[in-house]
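Peer 1: Quick one, fold the following:
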Amino acid sequence: MLTKEKSFTVFKEKYGAEKYQEGDLYLPNLTARAIICLFHGGYWRMPYSREQLDSVAEALVTQGFVVWNIEYRRVGSKGGGWPGTFDDSIQALNYLQKVKRDHPELELLDIVLMGHSAGGHLALWCGKPNQASSQYALKIKPNVVIGLAPIANLEVAFDAQSGNQAVLNLMQGAPCDLHECYSG
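Peer 2: Model (predicted):
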């Protein structure tokens, strides 16, 4: 347990064995309304982290939402980029199955995916029906997906050379070479 506040509790959870496969699970002390999964931005790069969204997570949990503030391997960390970042996104969401087993009162809650910028891309990508990465299939069904200023199209962002070639660094190749990965 990281902290105990008057209206919520925060737990640091590991959804995988790698260093950045973790997140902060915020549980409200009142009846939960929905589960919101947060993906931070930062062009999928180190040193940007989930801490960017701590204040958002705290604001949401005080309104009665369960919040899963997700970290993932980023470009510049071992396993970051394609496919690791995408694998982590799916693994983090699938971890909600364990959370719901541990907290049965959360079983019937809607699941909302929300991300900012590059995190918006990951939320949108995970929100596609029957989404799978190179190794993992999404086992939960999000009810709502929200992209806050998302990078919604990797090919467009690649062509624009957004973020000093952030998409090239993420995907480790151009759309013409990795069309299936870009369109997934």
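Peer 1: okay, CA-based contacts and neighbour counts for the rest of this
Peer 2: Fine.
Peer 1: in the chain, which spans are helices?
Peer 2: Under the criterion DSSP state H, the chain carries helices at the ranges 54-61, 84-94, 96-102, 118-127, 154-159, 162-171, 179-183.
Peer 1: deepest of those, which one?
Peer 2: helix 118-127 (a mean of 25; mean count of other C-alpha atoms under 10 Å).
Peer 1: Need the residues that contact that one.
Peer 2: The contact list for helix 118-127 (C-alpha atoms under 8 Å, 6 or more residues apart in numbering) reads 38-44, 86, 89-90, 113-115, 131, 138, 142, 144-153, 184.
Peer 1: list the contacts for the residue most central in space within the chain?
Peer 2: The C-alpha lying nearest the average C-alpha coordinate of the chain belongs to residue 39 (C-alpha atoms, centre = their mean; 3.6 Å). With contacts defined as C-alpha under 8 Å, 6+ apart, residue 39 is in contact with 50, 69-71, 113-116, 119-120, 122-123.
Peer 1: quick one: which of those is nearest residue 22?
Peer 2: residue 71 (5.5 Å; C-alpha to C-alpha).
Peer 1: Following up with a second sequence; could you model it the same way so I can compare the two?
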Amino acid sequence: MIEVLVVVGPGVVADARLLEEIATREFAAAGVSGTLVHARDASHVLSLLSSPEGAGCVVVLPGPSGEVRSLIGRDLGAVVWVDVERADGVTAGAGATHLHGRGVGGLAWGIRHAVHQVRHPSRRIAYGPLPEQWGELYLPDLPDAGEPPVVMLIHGGYWRSIWAADIMGPLCADLTGRGLAVWNLEYRRPDLHGWEATTADVAAGLAALVTAHAPDTPASDALPLGGPPSGALPPGTDGAVALDLTRVAVVGHSAGAQLALRAVADAAGEAAGGAHTVAGGPRVVLAVSLAGVLDLVEGDRRWVGTGAVSVALGGRAPGRGEGQAVTPYADASPLLRLPLQVRQLIVQGAADDLDLVDFSRRYARAAAEAGDEVTYLEMPGDHFDVINPATPIWQATAETIAQALAGGPTPRG
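Peer 2: Next up is the predicted model:
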């Protein structure tokens, strides 16, 4: 059984009993054994991280102590550091993860991610030099050593840096179990880096699949973009990753759905027919919105996410008398980029924010009217049920994705 060690650093402002309750609940839900320890000081934290029972699955709430926080950047293994407060600009050591700004509930996310890393190894590949420019590549266990199609996942969080790629971990596990490779993308968010950095990272992350693929390249060169692995690749791989880049699905959740559909729309000028080829490489045959923010103009006017749209794009949407084709809204809003000329799956939980339900329904109707092939899937569920593998709405979504990618390689046009 997996052993999880949770270390609470000195000075953490949270009720000790509540932390214990959260940890105990998560241990039971994950089917693991766990221990929560309150550390006295930095030396105590370091000794716990070095102990055998801490190896492989450790979550630390560092707290305000400068000495403890100095440990975050050290190479201490696959530690999941969780700041209950927002803490921008923190870079964890090799193989480690830093989560922040999710309140006391961040402990639950930290435990889930720590267990996920142990159960579902991946390789972290950088697609740029900055700390947030990376993706995690998950490979299915294919007995015939075939080239699996790829699902690129783009997380949401209303374009805010407190939410990160870890929230998509459960989908990575589910999709690889269906024989699909998964590229779980991290990217710079506009609250810290600006809108152009975000869109550039998503495009670069998709194009980076070409480099990660390289099946005929020597292992030393196949993954040259840097970054230590967060785990080992599945048995039988030697660093050269075989992927079927003629069958790629781009899937985004919430704000990530906007980024996903916008990335597909941006590739429209580089392809013809029913698929988009990005930078001469990945061929996108399916774009998927999971509870997406698909109408940014109305999203800003209705103040969804407490004003998240205008904060992300750097300005308010045009007024009703000004027309909608105003940059950056004209470029960014999926509704204004139709037709995408690629097959789409629009998934929406009926119990979600009613504005998101409205956006998804109107977008799907507009896409069909524009001539796109679009499937609209609305089922019971809330905003997070669409990324929960245990729910019927995700099961239906995953089956549709797998079926769409099940055909043989698509001839390159």
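Peer 1: TM between them?
Peer 2: Remark: TM-score between the superposed chains equals 0.85 [TM-score structural alignment, normalised by the length of the first structure]; 176 aligned residues with a C-alpha RMSD of 2.5 Å.
Peer 1: Please indicate which of the contacts of helix 118-127 of the first structure are buried?
Peer 2: 38-44, 86, 89-90, 113-115, 138, 142, 145-148, 150-152 (16 or more other C-alpha atoms under 10 Å).
Peer 1: Inside strands: which ones of those residues?
Peer 2: Using DSSP state E, the subset of these located in strands is 38-39, 113-115, 145-148.
Peer 1: export those residues to JSON lines and tack on distance to residue 29 of the first structure?
Peer 2: Putting those into JSON lines (distance: C-alpha to C-alpha, whole Å) gives the following:
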{"residue": "38", "distance to residue 29 of the first structure": "20"}
{"residue": "39", "distance to residue 29 of the first structure": "23"}
{"residue": "113", "distance to residue 29 of the first structure": "22"}
{"residue": "114", "distance to residue 29 of the first structure": "22"}
{"residue": "115", "distance to residue 29 of the first structure": "24"}
{"residue": "145", "distance to residue 29 of the first structure": "25"}
{"residue": "146", "distance to residue 29 of the first structure": "25"}
{"residue": "147", "distance to residue 29 of the first structure": "27"}
{"residue": "148", "distance to residue 29 of the first structure": "27"}
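Peer 1: Counterpart of the residue nearest to the centre of the first structure over in the second structure?
Peer 2: Alignment note: residue 39 of the first structure maps to residue 154 in the second structure; criterion TM-score structural alignment.
Peer 1: so what's the residue nearest to that match when sequence neighbours are not counted up against?
Peer 2: For residue 154 of the second structure, ignoring the flanking residues on the chain, the nearest one in space by C-alpha to C-alpha, 6 or more residues apart in numbering is residue 252 at 4.6 Å. Residues in contact with residue 252 of the second structure (C-alpha under 8 Å, 6+ apart) are 153-156, 258-261, 288-290, 292.
Peer 1: Aligned against the first structure, show me the partner of residue 252 of the second structure.
Peer 2: Per TM-score structural alignment, residue 252 of the second structure is aligned with residue 115.
Peer 1: likewise residue 293 of the second structure?
Peer 2: Residue 293 of the second structure maps onto residue 151 in the first structure, by TM-score structural alignment.
Peer 1: ok, and the closest non-adjacent residue to its match?
Peer 2: residue 121 (5.1 Å).
Peer 1: Helices along the stretch 1-150 of the second structure, start to end?
Peer 2: Assigned helices in the stretch 1-150 of the second structure, in chain order: 16-30, 42-50, 66-69, 106-119 (criterion: DSSP state H, counting those that start in this stretch).
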